[in-house]
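# how would this look folded up:
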Amino acid sequence: MARDQIDMTPIGSRDELVAWFEKGEKPRENFRIGTEHEKVPFRKGENTPVPYEGSRGIRALLEGMQALLGWEPIIENGKIIGLLDVTGGGAISLEPGGQFELSGAPVQTLHGTCRELHSHMSQVREVAEPLGIGFLSVGMSPKWTLNETPVMPKRRYEIMSNYMPKVGGHGLDMMFRTATVQTNLDFETEADMVKKLRVSLALQPVATALFANSPFTDGKPNGFLSMRSQIWLDTDSDRTGMLPWAFEDGMGYERYTDYALDVPLYFVKRGDTYHDVAGASFRDLLDGKLKALPGERATLSDWSNHLTTIFPEVRVKRYLEMRGADVGRTSRICSLSAFWVGLLYDQQSLDAAYDLVRDWTAEERDTLRRDVPKLGLAASIRNRSLRELARDVLDISRAGLAARGRPNGLGDDETIYLTTLEQLVDGGRTNAEDLLARWRGPWARSVDPAFFEEAY
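Just a heads-up that it's a prediction; the model follows:
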């Protein structure tokens, strides 16, 4: 989850909110790639969660990372909760259960994304190993219960934790026990945003299947290949889902603004204080009629912070966020960004991907979304298996990456990062299915070996 913004510029009208999105437009030559990933920390040798406090806790890890990197600490109530690279744009933050997140800096190529990732992993290991902390490369903590999961000292998460059980059955599981990898990509115009949003929404289930990697909960199989994705189906219907209206005529910044205005607020931040207004209307805040804060008017930071509390399969801010994938091994983190860059950053590939999905119905898209967490590549749409569809989509993505023509120092272009996904489709088995096979076989029905074999 993104760090909270501070910009107290007052907002006077809905039109200013629409204009906020428009200011995200960039010329193609300025397009960048942002990659975020979360990883679940654990105590090595014990396979237990890592609390915030203590000489071997998350706080000590963050303080060690600050000393190593020299990044600016993010402090809340006297406690370090993240780090900010004020020069490069990257950040380290904490998810509610201690999941350790890198929000990567915006870079020009996938090679830059992977260099940043490998550098980060090396730095984290340098600090974490003396503390006895390891990190899992799976999409959900596989062993400990929700009650055993630590809670990070962030007020916004406290507010969310109180609200989530009122609107869904799995909101707390989402917050405290899941881990994702996300790619953030730019748009050039409103029409470009809409086309990319439609393509990425329709094909998000393909990414979910390719990256399915969360088959265990509470130490045993949970019946799904991506339990992380399944959890989102019962979290909060007001702020999640496939956005069927995004495919209707008239879609644009205004339509997304109206959607976001109707998503209930969690909090309003003033100074260092988070005011719990969960369930209240942003429209009332905009009009100065919020009951909990009478007379208080909306600011730009209220709007940008509110947008981070909306969780559709693809989220619109001043860029597009691809939100459908479980986290995985380092090579797969790179491959998620490659998958989407190849589809969305080359016009011919974007057009081809759009032609592939343009006549799918809302019901077909939603059915695919609901089938994939359990079935993975065996799901189907229009009598085609998702495995077949994924092969076609990967071909389109490969063509897009080749057309970008961005070689590394060895002369390899960005298509090298798709190889792991192409091999997965050729084999027809997700990483989750591989994990389940090991659980039934050499792991002897225990998830403990995952803390060695699936650790970074």
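# only C-alpha atoms for contact and neighbour calcs from this point on.
Noted.
# residue 34: how many residues sit nearby?
23 (other C-alpha atoms under 10 Å).
# that one contacts residue 185, doesn't it?
Yes - here residue 34 reaches residue 185: they are 6.6 Å apart, a contact under C-alpha atoms under 8 Å.
# surely residue 161 forms part of a helix?
Yes - under DSSP: H, G, I helix; E, B strand; the rest coil, residue 161 falls within a helix.
# show me the contacts for it.
171-172 (C-alpha atoms under 8 Å, 6 or more residues apart in numbering).
# same check on the one 10 residues further on?
For residue 171, the contact set (C-alpha under 8 Å, 6+ apart) comprises 161, 164-165, 231-232, 234-236.
# these in helices, which ones?
161, 164-165, 231-232 (DSSP state H).
# ok so, going back, CSV for the contacts of residue 171, including distance to residue 326?
Converted to CSV, the contacts of residue 171 look like this (distance: C-alpha to C-alpha, whole Å):
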residue, distance to residue 326
161, 22
164, 21
165, 23
231, 12
232, 12
234, 17
235, 16
236, 19
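# mind giving me the PyMOL command for buried ones among these?
Listed next is the PyMOL selection for buried residues among the contacts of residue 171, using 16 or more other C-alpha atoms under 10 Å:
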select buried, resi 161+164+231+232+234+235+236
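# quick one more, to check against the first:
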Amino acid sequence: MMKGTAAVHVSIDYGDEADFVKKYAMANYLHLMLSFLTSNTPMYEGKPNADVFLRDSIWEHTDSRRSGYMPKALDADFGFAAYANWVEQMPLVVMNDGVRITDAGQRTCMQVAETYGWDETVIAHYLSMVFPFVRLKRFIEIRSADCMPLAWTLSYCALIKGLFYDKDNVAFYSGKASACTIDTLHAYKRCIERDQWDANVYGDTLAGALGVLLERAARGLDAKERAYLTRFERLVAERRHIFEESGENDG
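Down below sits the predicted model:
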């Protein structure tokens, strides 16, 4: 999975647990839209690639327990404890104690912690040994985007800022997330794989939902920052992907 994929990970802040829960649910809810919008893999292993969610497919089929959606991400009682319990039950694979890396075998994080404890350094390692679409550390790490040229990466960062640093947008999309389920998101993925831009998802077509996403993100940015969104606005208007933009993958 490390060899076959590359990504743009963007990290965002949260103020307290309640803010974390809203933004974490929102990021999971928006994952498919962010992944589709940044899809940039026309070829894979020397052959044309038809999987618009190729990164997701590789990660989820490598180790489905620790990848994909955190199972309780959209639950009403989700919070720090639920995330911690999920990590604690995960086989750790390897342990890095700051001096050496050792094989953890099939021992869970909780079992390994009986030896190594819970200091700040080892907790950071425990948290790094799960690979969900959205990961919790001291920040929220959004792992949805494909690898992109620098200009597109800047546009994506502006998109994330406009969405997650605007209180109205957080309230809007976290509210949508609270009425959604992980099973619904899996169904959305299958629909998008089949119907692409015309997929009936998020209460709209995918193209329509992406248009709303960009409009709302623009409201959370100043005039200079909004200019970065024009690249994605053009993609949605033309129903194209980054790799279909002439010369855009040259840097």
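# returning to what we had before: tell me the one among the contacts of residue 171 of structure 1 nearest to residue 440 of structure 1.
Of all those, residue 440 of structure 1 sits closest to residue 231, with 24.0 Å by C-alpha to C-alpha.
# that closest one -> structure 2?
If you follow residue 231 of structure 1 across to structure 2 using TM-score structural alignment, you land on residue 58.
# tell me how far that match lies from residue 4 of structure 2.
Remark: distance between residue 58 of structure 2 and residue 4 of structure 2 (C-alpha to C-alpha, to the nearest Å) = 8 Å.
# and residue 64 of structure 1, what does it touch?
So residue 64 of structure 1 contacts residue 127 (C-alpha under 8 Å, 6+ apart).
# residue range for the helix or strand where it lies in structure 2?
Under the criterion of DSSP states H and E, residue 64 of structure 1 resides in helix 58-69. Counting by TM-score structural alignment, helix 58-69 of structure 1 lines up with no residues of structure 2.
# buried ones in that helix, by neighbour count?
58-66.
# what of stretch 130-142 of structure 2?
130-136, 140-142.
# can you put those residues in CSV and add distance to residue 114 of structure 2?
Converted to CSV, the buried residues of stretch 130-142 of structure 2 look like this (distance: C-alpha to C-alpha, whole Å):
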residue, distance to residue 114 of structure 2
130, 19
131, 23
132, 25
133, 28
134, 27
135, 24
136, 22
140, 27
141, 27
142, 30
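# can you tell me which of those is nearest residue 41 of structure 2?
Nearest member of the buried residues of stretch 130-142 of structure 2 to residue 41 of structure 2, counting by C-alpha to C-alpha, is residue 133, at 17.9 Å.
# aligned partner of the closest one in structure 1?
Checking TM-score structural alignment: residue 133 of structure 2 goes with residue 313.
# hmm, its match is touching residue 244, no?
No - with contact defined as C-alpha under 8 Å, residue 313 of structure 1 and residue 244 do not form a contacting pair (11.1 Å).
# what segments of the stretch 51-200 of structure 1 are strands?
Applying DSSP state E, counting those that start in this stretch to the stretch 51-200 of structure 1 gives strands spanning 72-76, 79-84, 91-94, 100-103, 133-136, 180-185.
# which part of structure 2 matches the second one?
For strand 79-84 of structure 1, there is no aligned range in structure 2, judged by TM-score structural alignment.
# can you give me the helices for the stretch 51-200 of structure 2?
With helices called from DSSP state H, counting those that start in this stretch, the stretch 51-200 of structure 2 shows them at 54-62, 80-88, 109-116, 120-128, 150-164, 167-178, 182-195.
# pull out the buried residues from the second one.
I take that to be helix 80-88 of structure 2. Buried, per 16+ other C-alpha under 10 Å, within helix 80-88 of structure 2: 82-83, 86-88.
# okay if I get the residues you listed as CSV plus distance to residue 122 of structure 2?
Below are the buried residues of helix 80-88 of structure 2 laid out as CSV (distance: C-alpha to C-alpha, whole Å):
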residue, distance to residue 122 of structure 2
82, 19
83, 16
86, 16
87, 13
88, 12
